[in-house]
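K.L.:
Requesting a structural model of the entry that follows:
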Amino acid sequence: FFYYSYLDRKEQFSNNPPKIQSSDESFKRYTVATHIIIGIQTGIDIIIVLQLPSNKKLVTKIDHILHRIRNSLLDDENIFTLTLDDENLLENIILTKTYSNILDIQNMKRLYDICRYIKQNQNKTVNYPLSYTLRPIKWLYSTYTGPGNTFIALPVELIDNIEQNIFQLRDDIMKLEISLKQDLPKLLNGYLKERLSDLQKHWLNTKNKYINEIEQLAKLVIDFRSGRIPVQTVHSVLNTQTETLVKTMIHDLTQNLNDLTEKGHFISDLCRQQFRYLNTVEYDIDQTDNEKTIERKLVMNDQPDYILCSTDTLNKLKSEQLRQLRRDAIEKLKNNFNLRLIYADFSYCSFELKNMMILPLNK
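P.N.:
Presented below is the predicted three-dimensional model:
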């Protein structure tokens, strides 16, 4: 984690309410507002989550650069510069995730760009609030007769429950995002695009549901703090909606992700054995087909092929047969370098393949 905070400006009304009140007699005393902003702080607040490589020597070198960057940011007189070697070392950072009160920084992906932006904008933060100071309207205008400012603190056990459940769900969703947008596409290497797209849509639905639940929970917390609902209502929603529905969606998505990751490793292993992976869905094979029509769709004329047909289920039930068929294929390849080894995957098509099959059928 790399954290940086810089306070550029602090503006606040006088702490003498009567003096302020006498300076403005035009205040509208009847309003739905209960509080007024009397102070604002602007500046830069940023936390950067860095995923470093597993190479310990690289990590040590990157850590030294991070210390130099920190010292440069803390020293107002120091000009922020990095050597080309420093920049190249920082390119070894696997993942950079930024959280900040400045939107421009959140969209940056390179640590060097983020730090350079910070250095260049340390004294230009008028549009970047860090915090506000609130006071009840009655504190400022003693004659105010509008709504009260009831505030009930959340019980400690409820706060712990929210942090334990909501934050864990958020972490799970973020980990799934990395897997589905970076790790899995790289592993699949262009295969099973439709399956990957379906999982990414499932993830987006899960994320939107999570955000919706958080917004509902936030409203309930506000209602409780204002004295409009009992604490049991918040507990009930937290334990039923968020705990059950979103967790179930995450569990299902994780299981599907693991299955597709396993398939990705299986395809990579096939490629190492010089097999070409083929998804039969892309060849319009369905429940109306039979062995002969499947052969016509998959076998190319005058092309020596060894097509191993199977499914994920058959592979698990008959793993030894699968290994033997793959060994047979490799032996045939040694005797015929023009032979094409193909694995035809029937896992996703509507045709029910009851047993492993080798095409062409007359071989």
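
K.L.:
use CA for all of it now, contacts and neighbours both
P.N.:
OK.

K.L.:
burial count for Cys309?
P.N.:
21 (other Cα atoms under 10 Å).

K.L.:
tell me the SS of it?
P.N.:
In three-state terms, and counting by DSSP: H, G, I helix; E, B strand; the rest coil, Cys309 is strand.

K.L.:
That one contacts Arg326, correct?
P.N.:
No. If you go by Cα atoms under 8 Å, Cys309 and Arg326 don't touch, sitting 11.1 Å apart.

K.L.:
hang on, Tyr4 in a strand?
P.N.:
Yes. The assignment for Tyr4 (three-state DSSP) places it in a strand.

K.L.:
My read is that it contacts Ile47, right?
P.N.:
Yes. With contact defined as Cα under 8 Å, Tyr4 counts as touching Ile47 (6.5 Å).

K.L.:
In stretch 240-253, which residues are buried?
P.N.:
Applying a neighbour-count criterion of 16 or more other Cα atoms under 10 Å, the buried positions in stretch 240-253 are 242, 245-247, 249-250, 253.

K.L.:
mind checking the end-to-end distance for that stretch?
P.N.:
Distances were taken as Cα to Cα, to the nearest Å; on that basis the terminal residues of stretch 240-253 are 20 Å apart.

K.L.:
Centre of the chain to that stretch, how far?
P.N.:
Remark: stretch 240-253 is offset 16 Å from the chain centroid, using Cα atoms, centre = their mean, to the nearest Å.

K.L.:
Could you also give me the structure for this second sequence? I'd like to compare it with the first:
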Amino acid sequence: MHSLTETITRTAIDISGRVGSLYDGWRDQILGTLDINTMKTSTIRSRSLLCKVQKYDMNKSPNLAQMIGIEDELRLSTLVNFVPKIGLSSIIDYPYSINKYTRCFRYHYLDRKEHLFNDQNQIEKWNKTSMPDNSATHMITEISFGIDIVVILQLPPHDKLVNDIDTALEKIQHHLQNSLENMIIASDVERLFDQILFTTVYSNIPKLVQIEKFLDLCHNLNQLKKNPTDCELLKYRLTPIKWFFLEYTGDVTQYFPLESEFRDIFENDLLQSSIVLKQACSRLDENTRRFLQKHLALQLLEVHQLYSQGKIYHEDVIQRLQSLIITIRSGQEIDVDIGQIFRNEPHLQAKADMISELQRQEFEYCNAADCGIQDGDDQTIIEQKLTQYKPSPQSGKVVVVQDGPYNYTEVRGKNEYTTGHRTLCFKIEQLNGWSLFGIISKSSPLQEHSYSSPSCYGWYNGDYFVYRNGQSVGGQGHDAVENDIVNLTIDCDHRLIRLINERTNRTLELLVDIDKCPFPWQLHLNLNLAPTRIRILS
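P.N.:
Reported below is the predicted structural model:
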């Protein structure tokens, strides 16, 4: 009889498993399937449901895969590429930062379980010579079916909207948890949820990932769970292979999980290095739009070099860990220094520091594609192409938001304003998400959520998006859309700013409290999602 204390559970990332499938616990991979026709199986209906909404602590960087219940060993196998990042496990690569405006919606419905009978008489029927000749450590003896959905919602940075959305989310959660009826969604709730910046869906059911709107997803969940054929694999229960070959006297492949201390070190370091590489890649990847500052060309080349070193280091660490993890899980003696595996970790931090420093400096950009810079160009070739590049004199400076892990991007002008007035002209060539036009005091530190700085004055697009002293004070935000031209007047003498949309002729004005926003002032933009492209005309 096999003991539950020796069985283990795994989230069904690879959905090819069946009762009787062999499992390689060293690498968390499904192998072949044994003939289980001589063994009895049974199906048990469960129909249990968990539905909840979670907020996040700003002081912590949550491990999303851990929070949704992906097992410790399976997360590590995913990080070292034993297991593909698909389905629920792809949440490990969630590309955006987590903050107080992030919500996690979880819907976990268990429909049924199918399992092998734990019968000693049946086990003895197995032929001792049929021991599988592979690296199987376990057999799948139970599988569960159901619906597992995780939705990450990024709410707008507006306290009233956030409170309204949170109230609606609580009602949706209560309905889905306690009612079997299809949910009826009012039009005002639909308009409210249209304000959500972006929605990212992870699920064990591929067709659900394709649904773009959160409310559309919720509307169909009760109907979906009524049809068992719509349910997909949730979990595997794995039983040691030795329990099915009691008379076998040869070597048996065994499995030993990592000690939690080692596992936590490996996971935390891999997650950190992966985050840093994503941040660097979002700015330096040749396949995305990136920009170079002419008078910081050498520093940017250094960033490229540091990124390349970091990428090589990360891949080297993964290879070393793959070997080490198999050694530990197979019960062999460890003959390596764990600390040496992460010997080059300072390279990652140095790269992150360099990127952060470049973000804090003023940039006059040129497009790498326009320069003819290609993947594989060495330092000398890049320098030559940068030297030869001459931007069109008709082109104004351009501010662009790229794809990357950040929710917001602060942009400041180079000039400082203390007296007189100056009008700046912008053309919105592309717009996605939120865009703030305004001013900020030079003394305020740069930050991702710069709209919350006490010296921020300006307008986001949409209703209730007037910002004064870093707080949303209600009122009408700007109405600019793609191809609009807007003029921002900075009037130091009268201590006010004015925004005019040339298309609609709408004029917005804000009086500035210089105790909150002391001179000198600077142009201040805060942009949200890619693709956003704003050209400074004058």
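
K.L.:
returning to that earlier point: can I get the buried residues of stretch 240-253 of structure 1 in CSV with distance to His64 of structure 1?
P.N.:
CSV is the format used below for the buried residues of stretch 240-253 of structure 1 (distance: Cα to Cα, whole Å):
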residue, distance to His64 of structure 1
Thr242, 42
Leu245, 45
Val246, 41
Lys247, 40
Met249, 42
Ile250, 38
Leu253, 39
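
K.L.:
Tell me where the stretch 251-363 of structure 1 has strands.
P.N.:
When assigned using DSSP state E, counting those that start in this stretch, the strands of the stretch 251-363 of structure 1 occupy the ranges 275-279, 305-310, 340-345, 357-359.

K.L.:
Is it possible to get TSV of those strands that adds distance to Leu130 of structure 1?
P.N.:
Conversion of those to TSV gives the following (distance: least, Cα to Cα, whole Å):
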stretch	distance to Leu130 of structure 1
strand 275-279	53
strand 305-310	59
strand 340-345	55
strand 357-359	66
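
K.L.:
So Val151 of structure 2 belongs to a helix, correct?
P.N.:
No. Under the criterion used here (three-state DSSP), Val151 of structure 2 is strand, not part of a helix.

K.L.:
Pretty sure it sits against Thr200.
P.N.:
Yes. Here Val151 of structure 2 lies in contact with Thr200, judged by Cα under 8 Å, at a distance of 5.6 Å.

K.L.:
quick one on the thing from earlier: do you know which of the strands of the stretch 251-363 of structure 1 lies nearest Thr125 of structure 1?
P.N.:
strand 275-279 (54.3 Å; Cα to Cα).

K.L.:
just checking, what packs against the closest one?
P.N.:
Applying 3 or more Cα pairs under 8 Å, 6 or more residues apart in numbering; DSSP states H and E, one finds that strand 275-279 of structure 1 makes contact with helix 247-272, strand 340-345.

K.L.:
so the last one matches what in structure 2?
P.N.:
Put plainly, it is strand 340-345 of structure 1. Taken onto structure 2 by TM-score structural alignment, strand 340-345 of structure 1 occupies no residues there; it is unmatched.

K.L.:
now stretch 2-13 of structure 1
P.N.:
Counterpart in structure 2 of stretch 2-13 of structure 1, with TM-score structural alignment as the criterion, is residues 105-116.

K.L.:
Once aligned, what mean separation remains between that stretch and structure 1?
P.N.:
After superposition onto structure 1, the mean distance of stretch 105-116 of structure 2 to its aligned counterpart is 1.1 Å, using mean Cα distance after the TM-score superposition for structure 1.

K.L.:
now the strands for the stretch 1-150 of structure 1?
P.N.:
Going by DSSP E, counting those that start in this stretch, the stretch 1-150 of structure 1 shows strands at 2-12, 35-51, 95-100, 129-136.

K.L.:
Of all the residues in the longest one, which ones are buried?
P.N.:
Translated: strand 35-51 of structure 1. Neighbour-count burial for strand 35-51 of structure 1, counted by 16+ other Cα under 10 Å, picks out 35, 38, 40-48.

K.L.:
For Lys219 of structure 1, give its distance to Ile358 of structure 1.
P.N.:
Counting by Cα to Cα, the gap between Lys219 of structure 1 and Ile358 of structure 1 amounts to 61 Å.

K.L.:
and what of Ile62 of structure 1?
P.N.:
As defined by Cα to Cα, Ile62 of structure 1 lies at a distance of 53 Å from Ile358 of structure 1.

K.L.:
what about Arg296 of structure 1, neighbour count?
P.N.:
Summarising burial for Arg296 of structure 1: neighbours were counted as other Cα under 10 Å, giving 12.

K.L.:
Kindly report the same for Val209 of structure 2.
P.N.:
Other residues near Val209 of structure 2 come to 17 when the count uses other Cα under 10 Å.

K.L.:
Kind regards, and thank you for your time.
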